[in-house]
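J.: here are the coordinates; sequence isn't available:
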């Protein structure tokens, strides 16, 4: 495990400064959350844009809460509301003095000691999986076939997303699976394969070997940067969590464009991975997301390494 760096000196944010940051964060979240909440209230679904709120456990209300991350003292009367939030406490006199916080202003700070007491296992696992994933070479030969394997040999009325049509029909979808190598490294995709498809995958990802299988070309491993970010909140700044969210959002769109579903009417034209040109388009986009993810993965690792060991 990478040794932790010394904890940085606390910083201070005035009430006006952190209130502005919190408002900007809520606006950023609302762009994605409000349409989802409106659809949910109306009993409607969206195959692409609901995913981050239904598959992952972070709910819109949780995501919209802005956190400065470890080491920041929030000052002002409204900061004291956070004393009722999990993992916040009053800043000590020593912390306030070191940060240069006004002596007369209330100040709250993340209780890193309490956070690590309760979340140490999550922090340690995130360090391992982020570090090992970053150290492996990226693979770019999967062509998004995991989504196809999830509906392989299924009856037409039993398709995973029952309200969507298969672009090539059941028979055409099955032929694409049978005519290509299936080499998925990500357990949380592989576990949704149909029983007939599991034996076609050249690898056998499991929860136990996940830390040894994840690689930085995988769309789903890169989407999961959002998962590790929110699981480590509020120790990470919300700006970093949202950067991971937005990358995951964009990857999800591309992932479903390359899926067997016909999403053109939803505004997502297909990436036809059953053709050579479609495969090339897929790999080009996959490489771009892998490069973006490498930057975010390093930012997450840096934030984790700044926490006390």
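T.: Structure received. This structure is a prediction, so every number in the text was calculated from the model and none was measured. Residues are numbered from 1 along each chain as shown.

J.: contacts, neighbours, all on C-alpha from now
T.: Will do.

J.: what is the burial count for residue 237?
T.: 19 (other Cα atoms under 10 Å).

J.: actually residue 150, not the one I wrote
T.: Using other Cα under 10 Å, residue 150 has 23 neighbouring residues.

J.: distance of the closest residue to it other than its chain neighbours from residue 21?
T.: In space, and not counting its chain neighbours, residue 150 is closest to residue 193: 4.1 Å by Cα to Cα, 6 or more residues apart in numbering. Distance, residue 193 to residue 21, using Cα to Cα, to the nearest Å: 42 Å.

J.: so what's residue 200 closest to, chain neighbours aside?
T.: Excluding its sequence neighbours, the residue lying closest to residue 200 (Cα to Cα, 6+ apart) is residue 182, at 6.4 Å.

J.: could I get the full set of strands for the stretch 51-200 of the chain?
T.: With DSSP state E, counting those that start in this stretch as the criterion, the stretch 51-200 of the chain has strands at 72-75, 88-90, 107-110.

J.: in TSV, list the ones you listed along with mean neighbour count and distance to residue 127.
T.: Listed next are the strands of the stretch 51-200 of the chain as TSV, based on neighbours: other Cα atoms under 10 Å; distance: least, Cα to Cα, whole Å:
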stretch	mean neighbour count	distance to residue 127
strand 72-75	27	22
strand 88-90	19	23
strand 107-110	27	20
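
J.: among those, which is nearest residue 204?
T.: strand 107-110 (40.5 Å; Cα to Cα).

J.: now the one helix or strand residue 302 maps to, how far from the chain's geometric center?
T.: Assigned by DSSP states H and E, residue 302 belongs to helix 276-305. Taking the mean of its C-alpha atoms, helix 276-305 sits 13 Å from the chain's own mean (Cα atoms, centre = their mean, to the nearest Å).

J.: got it, and stretch 291-309?
T.: With Cα atoms, centre = their mean, you get 14 Å for stretch 291-309.

J.: name the residue closest to the centre of the chain, please.
T.: Nearest residue to the geometric centre of the chain (Cα atoms, centre = their mean): residue 226, 1.9 Å.

J.: in contact with that residue, which residues?
T.: By Cα atoms under 8 Å, 6 or more residues apart in numbering, residue 226 lies in contact with 241, 242, 244, 245, 248.

J.: try 6 Å
T.: By Cα atoms under 6 Å, 6 or more residues apart in numbering, the contact set of residue 226 is 244, 245.

J.: how about residue 91?
T.: Contacts of residue 91 (Cα under 6 Å, 6+ apart): 107, 108, 109.

J.: excluding chain neighbours, give the residue nearest to the last one in space.
T.: Counting by Cα to Cα, 6+ apart, residue 73 is the residue found nearest to residue 109 once chain neighbours are left out, at 4.8 Å.

J.: ok, now the second one?
T.: In space, residue 108 comes closest to residue 90 once its chain neighbours are excluded; the distance is 4.4 Å by Cα to Cα, 6+ apart.

J.: presented hereafter is structure B, for comparison with structure A:
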């Protein structure tokens, strides 16, 4: 079943979406204009490939047809006929394998018990016993203190795209050895990176993903990134980020509580994306 939106119906929605994007990205774009890097917030535009101008394009999602949507005429994933634009079923069919894999991952993760005992040690394992640190910022405890934290804790990272950045000496210390192939059988909803990646999957599914869902996932990823870096071995106090000292009982409790709150936020978004995949696969 489809719904036809007249121009007067959908243009205000598109404008509101663009305004929301402009508000979310204002600081990032201002820094980019000044050619100023930010080690925390730039992550959403360096690690994830979606560009700000791509986020500004409003996508209504499946089942919505847009009268007068001439700007969608040349956009990939759309078809345009008789002054009406909607999603192109041929593009959905072409991407069936990708949609199926994403659905498998999202569904498996949603059905798995979340774990809250990792304490963000993946970031510490990425700088273990190396002078080649990923960010040009000081380590809060120095190299020796950072190594001691890694060696005195159980490392239990289940996320492949975090584990693959572990230093060589840190890899054997992890209780799991994640691979890309095993990703659907390992990811769980307590993992910060698995929840941050909901933004990645929402954009991988564009233009099929409703833009409101994409931005909800973006906001979640932005907030998680802040926690991830506050709990990391880096000292970002000069940027206004107070550290979460996960090497202490108080820091561990703070981290785990925030992790649970993010898992609660991520759960409904993950289910919305899984439902979207199901809808696309039955189109």
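T.: Done, it's in. Computed from a prediction, not measured in an experiment: that's the story for all the values here.

J.: what about the helices in structure 2?
T.: Assigned by DSSP state H, structure 2 shows helices spanning 7-33, 43-46, 52-55, 89-94, 96-110, 121-125, 142-151, 160-163, 183-186, 192-196, 198-204, 211-230, 249-281.

J.: next, the mean deviation of the second one compared to structure 1.
T.: Spelled out, it's helix 43-46 of structure 2. With the two structures superposed, helix 43-46 of structure 2 lies on average 0.7 Å from its match in structure 1, counting by mean Cα distance after the TM-score superposition for structure 1.

J.: how far does that helix sit from its chain's centre?
T.: That offset, for helix 43-46 of structure 2, works out to 10 Å (Cα atoms, centre = their mean).

J.: what range in structure 1 matches it?
T.: Counting by TM-score structural alignment, helix 43-46 of structure 2 pairs with residues 51-54 of structure 1.

J.: next, the angle helix 238-257 makes with the helix holding residue 302 of structure 1.
T.: 160 degrees (axes from the mean of the first three to the mean of the last three Cα atoms, to 10 degrees).

J.: tell me which residues in helix 276-305 of structure 1 are buried?
T.: 278-279, 281-283, 286-287, 289-290, 293-294, 296-297, 300-301, 303-305 (16 or more other Cα atoms under 10 Å).

J.: what does residue 201 of structure 2 align to in structure 1?
T.: Per TM-score structural alignment, residue 201 of structure 2 is aligned with residue 228.

J.: ok, now which ones touch its match?
T.: Counting by Cα under 6 Å, 6+ apart, residue 228 of structure 1 has no contacts.

J.: follow-up on the earlier one: now the residue nearest to residue 150 of structure 1: how far from residue 129 of structure 1?
T.: Residue 193 of structure 1 is 23 Å from residue 129 of structure 1, by Cα to Cα.

J.: again, but for residue 189 of structure 1
T.: On the measure of Cα to Cα, residue 189 of structure 1 and residue 129 of structure 1 end up 17 Å apart.

J.: out of the two, which sits in the busier spot?
T.: Counted by other Cα under 10 Å, residue 189 of structure 1 and residue 129 do not tie: residue 129 has more neighbours, with 19 against 16.

J.: check contacts around the equivalent of that one over in structure 2.
T.: Alignment note (TM-score structural alignment): residue 129 of structure 1 maps to residue 105 of structure 2. By Cα under 6 Å, 6+ apart, residue 105 of structure 2 lies in contact with residue 184.

J.: for residue 105 of structure 2, give its distance to residue 193 of structure 2.
T.: Distance, residue 105 of structure 2 to residue 193 of structure 2, by Cα to Cα: 14 Å.

J.: got CSV for the strands of the stretch 51-200 of structure 1, with distance to residue 148 of structure 1 too?
T.: Below are the strands of the stretch 51-200 of structure 1 laid out as CSV (distance: least, Cα to Cα, whole Å):
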stretch, distance to residue 148 of structure 1
strand 72-75, 46
strand 88-90, 45
strand 107-110, 44
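
J.: do you know which of those lies nearest residue 120 of structure 1?
T.: With Cα to Cα as the measure, strand 107-110 is the member of these nearest residue 120 of structure 1 (15.2 Å).

J.: which residue in structure 2 aligns with residue 209 of structure 1?
T.: Checking TM-score structural alignment: residue 209 of structure 1 goes with residue 182.

J.: tell me how many other residues surround that match.
T.: Neighbour tally, residue 182 of structure 2, other Cα under 10 Å: 14.

J.: how about residue 60 of structure 2?
T.: Close neighbours of residue 60 of structure 2, defined as other Cα under 10 Å, add up to 21.

J.: that one matches what in structure 1?
T.: Counting by TM-score structural alignment, residue 60 of structure 2 lines up with residue 68 in structure 1.

J.: which bit of structure 2 covers stretch 256-264 of structure 1?
T.: With TM-score structural alignment as the criterion, stretch 256-264 of structure 1 aligns to 229-237.

J.: list the contacts of that stretch.
T.: 123, 124, 138, 139, 140, 243, 244.

J.: show me the contacts for the third one.
T.: In this structure, residue 138 of structure 2 makes contact with 234, 235, judged by Cα under 6 Å, 6+ apart.

J.: next: the second one.
T.: Residue 124 of structure 2 makes contact with residue 233 under the criterion Cα under 6 Å, 6+ apart.

J.: run the last query once more with 8 Å
T.: Per Cα under 8 Å, 6+ apart, neighbours of residue 124 of structure 2: 146, 147, 149, 150, 232, 233.

J.: so the second one sits against residue 131, correct?
T.: The reference is to residue 147 of structure 2. No: using Cα atoms under 8 Å, residue 147 of structure 2 is not in contact with residue 131; the gap is 11.4 Å.

J.: so for these two, which sits in the more crowded spot?
T.: The neighbour comparison of residue 147 of structure 2 against residue 131 (other Cα under 10 Å) goes to residue 147, with 19 against 8.

J.: report the distance from stretch 68-88 of structure 2 to the chain centre.
T.: Using Cα atoms, centre = their mean, the offset of stretch 68-88 of structure 2 from its chain centre is 28 Å.

J.: which non-adjacent residue is nearest residue 231 of structure 1?
T.: residue 122 (7.4 Å).
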